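In: Show me the folded form of this:
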Amino acid sequence: MSLALPISPDHLLAAPLPQLLAETGTEVIDAGIPDSGFFGAVVERKNGDILLAMPSGRSELEHDTMARYLLAQVFDVPLPKLSEPFVTTEA
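Out: A predicted model of the protein is given here:
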């Protein structure tokens, strides 16, 4: 999934997360998935808005990092790939 919204890597990494979510029409929801290997998922709504389904109970740093990385994937922002064990897949 890649959407057309120009976001620079600098902006993606530096903007406060609430601002970035608002600018991209993204809502964060609790995924309800307790698996320690699950770090989040992206769902595109029919109206074009984005949902980030994130696991609860994670540190603020992990939550922030993974939300930004998932947004980079959605909006095709060129960031380095995360190292193992992190894997992104598209369905």
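
In: Going by C-alpha atoms from here, please, whenever you check contacts or count neighbours.
Out: Noted.

In: Not counting its neighbours along the chain, what's nearest the residue nearest the centre of the chain?
Out: Nearest residue to the geometric centre of the chain (CA atoms, centre = their mean): L70, 2.7 Å. Among residues not flanking L70 along the chain, V42 sits closest, at 7.0 Å (CA to CA, 6 or more residues apart in numbering).

In: Double-check that that neighbour belongs to a strand.
Out: Yes - with DSSP: H, G, I helix; E, B strand; the rest coil as the criterion, V42 is located in a strand.

In: one more, for comparison:
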Amino acid sequence: MSTDHLLDTPLPQLLAEHNVDVSTLETDPGFTGGAYVRGDGSLLFVRPAGRPEAEWEIVARAMLGQTLRVPMPELPEPYRLTEL
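Out: You can find the predicted model right below:
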């Protein structure tokens, strides 16, 4: 996967290509998303309810890039990814 593909492909198509399940949940106000790699290697992304669509686009692409080890541009402030 290339950085260009990750940034230019419509998000629903990108998530489908990688079989990413998305669960929308009510979360704390500062939470902007989360990714979980299941034991079988499949991905689950948590999308906070009520957050802006543009924010989700940025965060979901960044999470997918980090999970797949694709070089990505830095996230704008105040966003950052933390791997646990």
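
In: TM between them?
Out: Overlay of the two chains. TM-score (TM-score structural alignment, normalised by the length of the second structure): 0.88; 84 aligned residues with a CA RMSD of 1.3 Å.

In: picking up where we left off before, what helix or strand does the residue nearest to the centre of the first structure sit in?
Out: Following DSSP states H and E, one finds L70 of the first structure within helix 60-74.

In: That helix aligns to what range in the second structure?
Out: Mapped onto the second structure using TM-score structural alignment, helix 60-74 of the first structure covers residues 53-67.

In: Now which residue in the second structure aligns to A41 of the first structure?
Out: A41 of the first structure maps onto G34 in the second structure, by TM-score structural alignment.

In: wait, what's in contact with that match?
Out: F45, V46, R47, M63 (CA atoms under 8 Å, 6 or more residues apart in numbering).

In: Return the residues in contact with the last one.
Out: If I follow you right, that is M63 of the second structure. Per CA under 8 Å, 6+ apart, neighbours of M63 of the second structure: G34, A35, L81.

In: Let me have these in TSV, adding distance to P52 of the second structure as columns.
Out: Below are the contacts of M63 of the second structure laid out as TSV (distance: CA to CA, whole Å):
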residue	distance to P52 of the second structure
G34	15
A35	18
L81	18
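
In: picking that back up, chain center to the match of helix 60-74 of the first structure: distance?
Out: 3 Å (CA atoms, centre = their mean, to the nearest Å).

In: Same check on stretch 25-45 of the second structure?
Out: For stretch 25-45 of the second structure, the distance to the chain centre is 8 Å (CA atoms, centre = their mean).

In: which parts of that stretch are buried?
Out: Neighbour-count burial for stretch 25-45 of the second structure, counted by 16 or more other CA atoms under 10 Å, picks out T32, G33, G34, A35, Y36, L43, L44, F45.

In: now for these, which pair is the farthest apart?
Out: T32 and L43 (16.8 Å; CA to CA).
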